[in-house]
Every structure is written in C-alpha cells, then in structure tokens.
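Engineer: okay, sequence plus prediction incoming.
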Amino acid sequence: MIDSHAHIYATEFDADRDDVVARAKAQGIQKILLPNIDLDSISPMLETEAAYPDVCHAMMGLHPCYVDGNVDQTLKTIESWFDKREFIAVGEIGIDLYWDKTFRREQERAFTTQLNWAKQRDLPVVIHTRDSIEETLALLNAEQDGSLRGVFHCFGGTLDEAKAINDVGFHLGLGGVSTFKNGGMDVVIPHLDMQWVILETDCPYLAPVPHRGKRNEPAFTSLVAEKVAQLSETPVSDIDAITTQNTLSLFNLSL
C-alpha cells in the first residue's frame, strides 16, 4: 500500500517519527507521499524525506488556506524550488471556502498559476477542496488541455461529483472520511471505478475509525483499504494492488 497524502513532517510527529514510519512499514505501507502547504513547511518536509529516502517523496505547492495578500511573492518562492530539485507533484493546491472567503480571488489565481506549473513541468497535481468542488472543477476544466492529471485528495463528495472529477481525468483520494458512520461514503464507494482510486491518510488529521479524533498516521492506510474493500465488496488484496498501481502510475514512482 501507499499513503498518498501524509504530513508526517508536522510537529505532531516530532517525538516519534521513527516509530511512525516503522509502524507504517509493518502494516505494508511502502511509500508515504508528502504534500507541501506553505513556506514554513518546506524545510521540515525535505528533512523528513531525507531521513527516509526510500519511503518518503516530496511535492511542492501552496495550500489554499495559506494564500493571502502576499500570494504573488509567495508563489515566486514556491516556484523557485522546482529549479533546485525534482518533486513528484505540484501540491497540495486548490480552493478552500470553508473557513474564510477573504482571499477567494487570490486562491483562484494561485490555483490556476500552479496548474500551469504542472502543465509546464509535466507533473501531476494534488488538489485540496473544501466547500469548493464545483468552483475547483470549473477552474480545472478551463485549464485542462489533456495533459493535466492528479487527484482530488480527501474526497468525501457525491457520486456525481466523483464522476465529474473522473471525467476531467483526475483520481479520487480516499481516506479516513470513508470510514465515518455519517460520512456519506457508504453510498458512494460501491459505485466508484477503482481504477480512479488511491488511498491516503492526510495525517495527522482525519484518523479513520476506530481511531477517529486521535492523531492519524500512515499505518492507518490499511484501515481505509479494509473499509473500501468492504463497501465495494472487493478483496482487500485487490484494493491494495489496484490502488498501489494507480498511485505508482500517477506519480511516476516504482517500488
């Protein structure tokens, strides 16, 4: 299995990061993919990748919740990193209208700008949406020239939204929300095309049942896989194999 979206560079893991990675390996998690969020996360993310080079792989991008009035300068700094070294994706980027709509226009500009980085560099995109799937899809469709690919991470939407995401050529990242009793995914997952699904934790957030409300970690990817297998009436070994291959192909990785 692969945890396609994990923030194990966060301070929540400073006390036991080695143990967290060891537990992930013990559960069969072979890769942990690290999305960037802002300027301050770059150093700890790259240090974490360097500490576990066979397991961790870094992305580069600006998360919408960290977009502000200084977005143009921040984007220049973020983009400069692509000239310094390789990254597996542009991410995580997107639109978040849940907490604050003050910088909505700046979020949209940052999203479009980073989509164009992905096109220029032939990289996949990792997209964060909250209360914004329709708005995000509109911007993505406007930029889709056939080369954009990626994933809507932490997907918890409707079947129609899932189909719209797949129609624009993007995968669905399933995580802890898939295990929540009232998450709504029990009526969606049985109808998903598993060729478009990858697994994630988004740790330290959104821990799956039975750990809901506690710190999430990559080892819990196996719990997500088990729930997806149960809901889709598919052997968990098949879910592991399919989602792993989907992730390797999307991010151009090998085991």
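Structural biologist: Yes, it's here. Predicted model only: the values in this text are computed from it and were never measured.

Engineer: hey, let's count contacts and neighbours off CA atoms from now on
Structural biologist: OK.

Engineer: helix, strand, or coil at Thr129?
Structural biologist: The three-state label given to Thr129 by DSSP: H, G, I helix; E, B strand; the rest coil is strand.

Engineer: pull the number of nearby residues for it.
Structural biologist: 24 (other Cα atoms under 10 Å).

Engineer: go on, Gln230?
Structural biologist: Residue neighbour count, defined by other Cα under 10 Å, stands at 16 for Gln230.

Engineer: just Arg85 next, same as before
Structural biologist: If we define neighbours as other Cα under 10 Å, then Arg85 has 7 of them.

Engineer: looks to me like it is in a strand.
Structural biologist: No: the assignment for Arg85 by three-state DSSP gives coil, which leaves it out of any strand.

Engineer: could you check how far it is from Phe155?
Structural biologist: Using Cα to Cα, to the nearest Å, Arg85 is found at 30 Å from Phe155.

Engineer: how close does Asp68 get to Glu49?
Structural biologist: In terms of Cα to Cα, Asp68 sits 27 Å off from Glu49.

Engineer: ok, Cys203 - how many residues close by?
Structural biologist: Cys203: 25 neighbours (other Cα under 10 Å).

Engineer: do Thr113 as well
Structural biologist: Neighbour count of Thr113, defined by other Cα under 10 Å: 15.

Engineer: with Asp96 instead?
Structural biologist: There are 25 residues near Asp96, going by other Cα under 10 Å.

Engineer: I'd say it and Glu134 touch.
Structural biologist: No: counting by Cα atoms under 8 Å, Asp96 does not reach Glu134; the two are 11.4 Å apart.

Engineer: contacts for the longest helix anywhere in the chain, please.
Structural biologist: Longest helix in the chain, counting residues (DSSP state H): helix 104-121. Outside helix 104-121, the residues within contact range by Cα atoms under 8 Å, 6 or more residues apart in numbering are 61-62, 64, 67-69, 71-72, 75, 89-90, 93-97, 124-125, 139-140, 143, 147-148.

Engineer: put this next to the previous one:
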Amino acid sequence: MAFKCATDVFKLENGVGIPCIGFGTWQSPDDVAERAVCEAIEAGYRHIDTAAIYRNEKSVGRGIRASGVKRGDLFVTSKVWNSARGYRTTLEAFEKTLEDLQLDYLDLYLIHWPASPSRFPDWREVNLATWQALTELYKAGRIRAIGVSNFRPQHLEPLLAAEVKPMVNQIEYHPGYLQQDVVDYSRAHGLVVEAWSPLGCGRVLNDPRLETLARRLGVTTAQLALRFCLETGTLPLPKSVSAQRIRANLDVFGFEMPGDVVAAIRALPEFGFSGQDPDKVTF
C-alpha cells in the first residue's frame, strides 16, 4: 500500500482516518512514558496507543499536553481491561481513562481481550454487554471509532451482528507470526487490522533471515519489519523509550519493499510468538 508519510491514513468503515503508524506505550513505565510520548509526537507520530492496564495513561496524557500539538491533530487509542468487562463496568472504566488522560474524547476505544469460551460459559453475552457500552459511547460522540483487540473469528462473529460493528482488530502481528486467518476474516468484514508488537518485542530483530533482507535494502531489521506491516496493509504500533529508536522506527517511508522480499517474509516459519493465545490466557 502506498503510504508515504506518518500522517497518511487507513480509512475505517465510518470514514474516520487513522494515521498509518502509531506509537505504542505497552511496557513503557509510568515515569518515562510522558517523555517518550512527547518525543514521539515531536518526531512526527500523530497516533498514540495506550490502555488502562498499561498503568501509564496519566503520563501518556501529560506527554500529549506537553507536546504542544493540537488535540484535533492527534489520534489517541485506549482499551478497556478484562476486569472491567460488562456494560456498567465498561462505562466506568471509560470515564476513568478519560480522567487519567485528561481528554474530552477518544479517537478509538477497544475491548482489550475477548472473554473466551475456555473461561466463560457465557462468553458471548459478556462480550456483547461490553460492546453495548462501547456502542453507546460511540453514538454519544465520546469516541470516534470502536473496535476490539486479540479477537479471533469466533470471538468476532457475535459482534458482527450488532447495531455498530467493530471497525478495528488489534492483534499480535510481525514477521514469523502473521495470524493470516484472523487478518483475512477481519478484513473481509471491513475491519482495519493493527499490529501490536510489530517487532515481536525484539524477539525477531536478530533473526539472520531478516538481517539478510534488511541489509539488501539498506535498512535495519526493525525498519524492515515495520515496512512489511505497511506493505501488507496492517497498521504497526512500535514502542520504544529511546529517542533514537523512536525516530528510526518512523523512518520507514523512504524505501520500497520488493514483492520477493514481502513473499520471503510471508514464507517464514512461525517464530517470535509471545505465547499470548486469546483462547488460553488466564488474565
């Protein structure tokens, strides 16, 4: 896909545009998240991704304000955590997130993980009740778009019959772990797919096969992995607290990825998976 800068967008089903690369804040400690977010925005990111369970929303909010960039020029995502699943508890969690971020609205709000059949006999009802809360917030104009994270086809299916369908599915996606069945199903139903851990939390960056491909293109393995996401129509959310790497991760628009390189990455056997299977996680 022809993304040429960080402010190019993926278009959602409702017409909202999401900047094509986001700055992730998972595992960014509260005491450094403010600086990292501010540096990311200064570097050119306009899309910030956080979540209640990251326990850094207050710092993320301070970083947004310290950047001096107008709120309307930023796209901010957060997520409702598992302990808040359900209708009323999701509404309460949303208010807490806005308070912590010190924002008047969110651009995107996601169900962080599905209630799955392996743990919840009434998993459909739990997910639908959570979704009802997101839908009401969306219809009230307090969220510009709503979606899910870590949902597989069986988790998504009940929500696709809802009044408002999910617009985004954020999943683990990186070289060595593509979840193509989830990607294909999501896209077939109009969802934009976002990639959390697009660098495999660093697990894939020293892979000799990726290093060889990166050397051929004159880029780093991180840049290769992030450009691969964009070339395959998936929105990457790289995270770093290093100013140098924050900028390097955004420098993925000055080279093209030949079709044989994309094919070689697609053909890699599975590796680098976090082990966080939505049907088996215990949190």
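Structural biologist: Received it, and whenever you're ready, just let me know what you need. Bear in mind the structure is a predicted one, so any value in this text is a computation, not a measurement.

Engineer: any idea what the TM-score comes out to?
Structural biologist: Once superposed, chain against chain, the TM-score is 0.57 (TM-score structural alignment, normalised by the length of structure 1); 210 aligned residues with a Cα RMSD of 4.9 Å.

Engineer: for Arg17 of structure 1, list the residues it contacts.
Structural biologist: Ile8.

Engineer: with Ala229 of structure 1 as the reference, measure out to it.
Structural biologist: 29 Å.

Engineer: what's the answer for Gly156 of structure 1, then?
Structural biologist: Per Cα to Cα, Gly156 of structure 1 is found 17 Å from Ala229 of structure 1.

Engineer: would you map the helices across structure 2?
Structural biologist: Taking DSSP H, the helices of structure 2 run over residues 30-43, 57-67, 87-101, 123-139, 153-156, 180-188, 208-217, 221-231, 243-250, 259-266.

Engineer: buried deepest among the ones you listed, which one?
Structural biologist: Of the helices of structure 2, the one with the most neighbours on average (mean count of other Cα atoms under 10 Å) is helix 221-231, at a mean of 24.

Engineer: from the chain's centre, how far out does it sit?
Structural biologist: 15 Å (Cα atoms, centre = their mean, to the nearest Å).

Engineer: same question for stretch 167-179 of structure 2.
Structural biologist: Centroid separation for stretch 167-179 of structure 2 versus its chain: 9 Å, with Cα atoms, centre = their mean.

Engineer: go on, stretch 30-37 of structure 2?
Structural biologist: 18 Å.

Engineer: average offset between that stretch and structure 1?
Structural biologist: Comparison of stretch 30-37 of structure 2 with structure 1 after fitting gives an average deviation of 4.9 Å (mean Cα distance after the TM-score superposition for structure 1).

Engineer: buried set for stretch 1-13 of structure 1?
Structural biologist: Residues of stretch 1-13 of structure 1 classed as buried under the neighbour-count rule (16 or more other Cα atoms under 10 Å) are 1-9, 13.

Engineer: what do you get for stretch 89-108 of structure 1?
Structural biologist: So, applying 16+ other Cα under 10 Å, buried residues of stretch 89-108 of structure 1: 89-97, 103-104, 106-108.

Engineer: max pairwise distance over the residues you listed: which two?
Structural biologist: The most widely separated members of these, counting by Cα to Cα, are Ala89 and Phe103 (24.2 Å).

Engineer: what lines up against Tyr52 of structure 1 once you look at structure 2?
Structural biologist: Alignment note: Tyr52 of structure 1 maps to Ser67 in structure 2; criterion TM-score structural alignment.

Engineer: higher neighbour count, Gly156 and Ala229 of structure 1?
Structural biologist: Neighbours per residue (other Cα under 10 Å) separate Gly156 of structure 1 from Ala229, with Gly156 holding more: 23 against 19.

Engineer: and which of the buried residues of stretch 1-13 of structure 1 is nearest to Ile32 of structure 1?
Structural biologist: Taking Cα to Cα as the measure, Asp3 is the one of those closest to Ile32 of structure 1, at 4.9 Å.

Engineer: against Gly175 of structure 1, how distant is that closest one?
Structural biologist: 9 Å.

Engineer: mutual contacts of these two, please.
Structural biologist: 199-201, 221.

Engineer: between the residues you listed, which is nearest Asn246 of structure 1?
Structural biologist: Leu199 (9.5 Å).

Engineer: tell me how many other residues surround the nearest residue to that closest one once chain neighbours are set aside.
Structural biologist: What sits nearest to Leu199 of structure 1 in space, not counting adjacent residues and going by Cα to Cα, 6 or more residues apart in numbering, is Leu174, at 5.0 Å. Residues near Leu174 of structure 1, counting by other Cα under 10 Å, number 28.

Engineer: was I right about Leu174 of structure 1 contacting His153?
Structural biologist: Yes: when contacts are counted by Cα under 8 Å, Leu174 of structure 1 is listed as touching His153 (7.0 Å).

Engineer: list the residues that are in contact with both of these two.
Structural biologist: Joint contacts of Leu174 of structure 1 and His153 (Cα under 8 Å, 6+ apart) are Glu200.
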